[in-house]
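Structure here, sequence nowhere to be found:
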C-alpha cells in the first residue's frame, strides 16, 4: 500500500503547480465563473499549498488542516462582505469543486493503481479539507458581516439623531427610521449628554420621520424625557403619528413630552407667542 500511495504523494509534490492550475481552470469552466487575475492567482496558490499538504499527509497519515487553506477561506469571506455579495456565491462552488477533485483522484488512482482503500483515503482527506474550508468561510463571513453591520448601525445612529440648535435656549432632535431598544439606548447614552451641555431650556423631539417604535424604545424615550425634566430641560414632542401615539398609550407611558404639537413650526409659534 505504501509504495503506491508514496508514488502519488511524490507526484502531487512535484507537479502541484500544474495540478493547481488545472483544478482552478476546471472550476472556472464548470461554473462559468468570471474571476479577476488576483482571485485566480490566490486560488492557484491555495491549491498549491493544499496539494503540498495532501502529499505530506498521505505519507504521515496526518489529518490536520493547513493554515493556508483556513486563511484563504477567511479571505474569501472578507472579499464577499467587502463587495456586498452573498455567501451563497461561494458555497455553490464547493459541490462542483468536489466533483472535479473526484475526477482528478480517479485518474490518479488509475495511473498509480491505487487500491480501493487508498482511493478512499485520498478522497477522505480532500473532502475533510473542503469541509473545513467551507465551515471557516461561513463563520468568517458571519463575523465580518456582523462587524460591518455594527459599524453601519453606529453611523446610522449618529446621522439619525443630530442635535440642531434653534436659539440660545432651544434645540431640536429630528428622529428618523425605526426606533428600537438599541437606537433608543443610543439616544440616551450619546445624545442626551450633549443636549445637557448646550445649557438649553427647551428640547423639541420631532417624531415626524419615525416609521415605527417598539415597546422597549417607547419606554426608554419616556425615561429620557423624565431625566431631562430633572435637568431642567422641558421636552416638547412634535410629529407623533396616530400609530406612534397608540403604541405609547397602549403600554401606559402616555404622550412623550410635556406638550405635543403636530409640527416643529407649530411648537415654535406656540413658544414664541
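Done, it's in. Since the structure is predicted, the reported quantities are computational estimates derived from the model, not experimental observations.

contacts and neighbour counts: CA atoms only from here.
Will do.

Please list all residues in contact with the spatially closest residue to residue 40 that is not a sequence neighbour.
Distance criterion CA to CA, 6 or more residues apart in numbering; nearest residue to residue 40, sequence neighbours excluded, is residue 24 at 7.3 Å. By CA atoms under 8 Å, 6 or more residues apart in numbering, the contact set of residue 24 is 40, 43-44.

Check it against this one:
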C-alpha cells in the first residue's frame, strides 16, 4: 500500500512538471505583472517575462524530480542566484523577509487557476492531488526565496558595517611624509584589520615615513587593544614607516602599567600635536611656537 501511494505521489509530481512546462508562457505572462517581478525588472516587461520563465522551468524540473519539499533540489540551482538578486533588490527597497515571502505567495493563485482549467475534466480526487502538489511546490519556492533574502540581508548588513568601519577610521595626510589615523570608539579585531589595511595603503600611496595612531577617542585600552596596536605598528615598520601612538591619557597610562603591557618599543606622545611635532623634527623641520594671540613679537 505504501509503495502504491509513493508511486501515485511521484506520478502526480511528474504530471505537475508537465503542466508547468506546457503552461510556461501563460504562467510567465501572469507572473510578470506580480509585484515581485514587476518592481525588480523595470527596464522592460519582456525582461520580467524571461525571468518568470526561468523560475517556471526550475519548478518544472523540481516537480519532475519528485522532490517537491526539498529546498536543495537541483532544479532550484539554476535560479537561486536570480532569486537572490531579486530578494536583495527588494531588501534594499526596505522590504522584510516576510513581505518578500508574501509576494512569492502571490504567485500561487494565478498558477492554481491555470491548473484547475487544465484538469477540469479530471476526477475531483486527482484535481485535489495536483492542487496539493502545486501548493507544496510553491511553498518550497517561498522557502528558497526567504532563505536567499535572509542571506542577501546579512550580506547587505556586512557591507554596511564594513563601510561604517572604513568611514570611522580615516587616514589623514598631515604633512609631506606624515599620515595619521584618529581612532574613535572600541578597537575590536574587525576594526583593527580595517585600520591596518587602510594605514598600510596610505603609507604606500603617500610614501609616508611616519604614521600617527591617535587613540584619544578610544575609551579603554586593554591587552587586546594593545596587541592590535602593536601589530599595526609592526606592519607599518615592515612598510618602512615609523609609528607614533598619541593620545595616551593618564587613566590609560595607568591601565597599561597595571596590565603589565610593554609598549617600550613604541614611540608614544601625549597628544596628536606632540606626535606631529616629533615627526616633523625627525624630518629636520624646525617647529617653533608663534607669539601669543594679541601679543607682539620681540
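On my side now, so go ahead. None of the values given here were measured: they were computed from a predicted structure.

Could you get me the TM-score between them?
The TM-score (TM-score structural alignment, normalised by the length of the first structure) is 0.61; 262 aligned residues with a CA RMSD of 5.2 Å.

ok so, going back, mind putting the contacts of residue 24 of the first structure into JSON lines with distance to residue 192 of the first structure, secondary structure and neighbour count?
Shown next, in JSON lines, are the contacts of residue 24 of the first structure (distance: CA to CA, whole Å; DSSP: H, G, I helix; E, B strand; the rest coil; neighbours: other CA atoms under 10 Å):
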{"residue": "40", "distance to residue 192 of the first structure": "51", "secondary structure": "helix", "neighbour count": "16"}
{"residue": "43", "distance to residue 192 of the first structure": "51", "secondary structure": "helix", "neighbour count": "19"}
{"residue": "44", "distance to residue 192 of the first structure": "54", "secondary structure": "helix", "neighbour count": "22"}
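
Which helix or which strand is home to the residue nearest to residue 40 of the first structure?
helix 16-31 (DSSP states H and E).

now swap in residue 50 of the first structure and tell me
Here residue 50 of the first structure is assigned to helix 37-60, by DSSP H and E.

list the helices and strands that helix packs on?
Packing partners of helix 37-60 of the first structure (3 or more CA pairs under 8 Å, 6 or more residues apart in numbering; DSSP states H and E): helix 2-14, helix 16-31, helix 67-82, helix 116-160.

Nearest the geometric middle of the second structure, what residue?
The second structure has residue 155 as the residue nearest its centroid, 2.2 Å off, counting by CA atoms, centre = their mean.

Tell me which residues touch the counterpart of it in the first structure, please.
In the first structure, the residue matched to residue 155 of the second structure (TM-score structural alignment) is residue 146. Residue 146 of the first structure makes contact with no residue, according to CA under 8 Å, 6+ apart.

State the distance from residue 146 of the first structure to residue 89 of the first structure.
Residue 146 of the first structure is 18 Å from residue 89 of the first structure, where distance means CA to CA, to the nearest Å.

Could you report the neighbour count for residue 164 of the second structure?
Using other CA atoms under 10 Å, the number of residues around residue 164 of the second structure comes to 12.

nope, residue 183 of the first structure is what I meant
Applying other CA under 10 Å, we find 21 residues neighbouring residue 183 of the first structure.

Touching, it and residue 159? I think so.
No. The pair formed by residue 183 of the first structure and residue 159 falls short of the contact definition of CA atoms under 8 Å, at 11.5 Å.

What count of nearby residues applies to residue 251 of the second structure?
By the criterion of other CA under 10 Å, residue 251 of the second structure has 11 neighbours.

could you say which helix or strand contains it?
Here residue 251 of the second structure is assigned to helix 250-259, by DSSP H and E.

Buried residues, that helix. List them.
252, 255-256 (16 or more other CA atoms under 10 Å).

Mind giving me the packing neighbours of it?
If you count contacts as 3+ CA pairs under 8 Å, 6+ apart, helix 250-259 of the second structure packs onto no helix or strand.

Quick check: it compared with the first structure, mean distance?
With mean CA distance after the TM-score superposition for the first structure, helix 250-259 of the second structure departs from the first structure by a mean of 6.7 Å once superposed.

Give me the mean distance between the helix or strand that that helix is followed by and the first structure.
Next helix or strand after helix 250-259 of the second structure toward the C-terminus (DSSP H and E): strand 267-269. Taken over the aligned residues, the distance from strand 267-269 of the second structure to the first structure averages 3.7 Å (mean CA distance after the TM-score superposition for the first structure).

and strand 267-269 of the second structure, which residues are buried?
Residues of strand 267-269 of the second structure classed as buried by neighbour count (16+ other CA under 10 Å): 268-269.

Could you do stretch 28-45 of the second structure as well?
Neighbour counts using 16+ other CA under 10 Å place 28-29, 31-32, 34, 36-41 of stretch 28-45 of the second structure among the buried residues.
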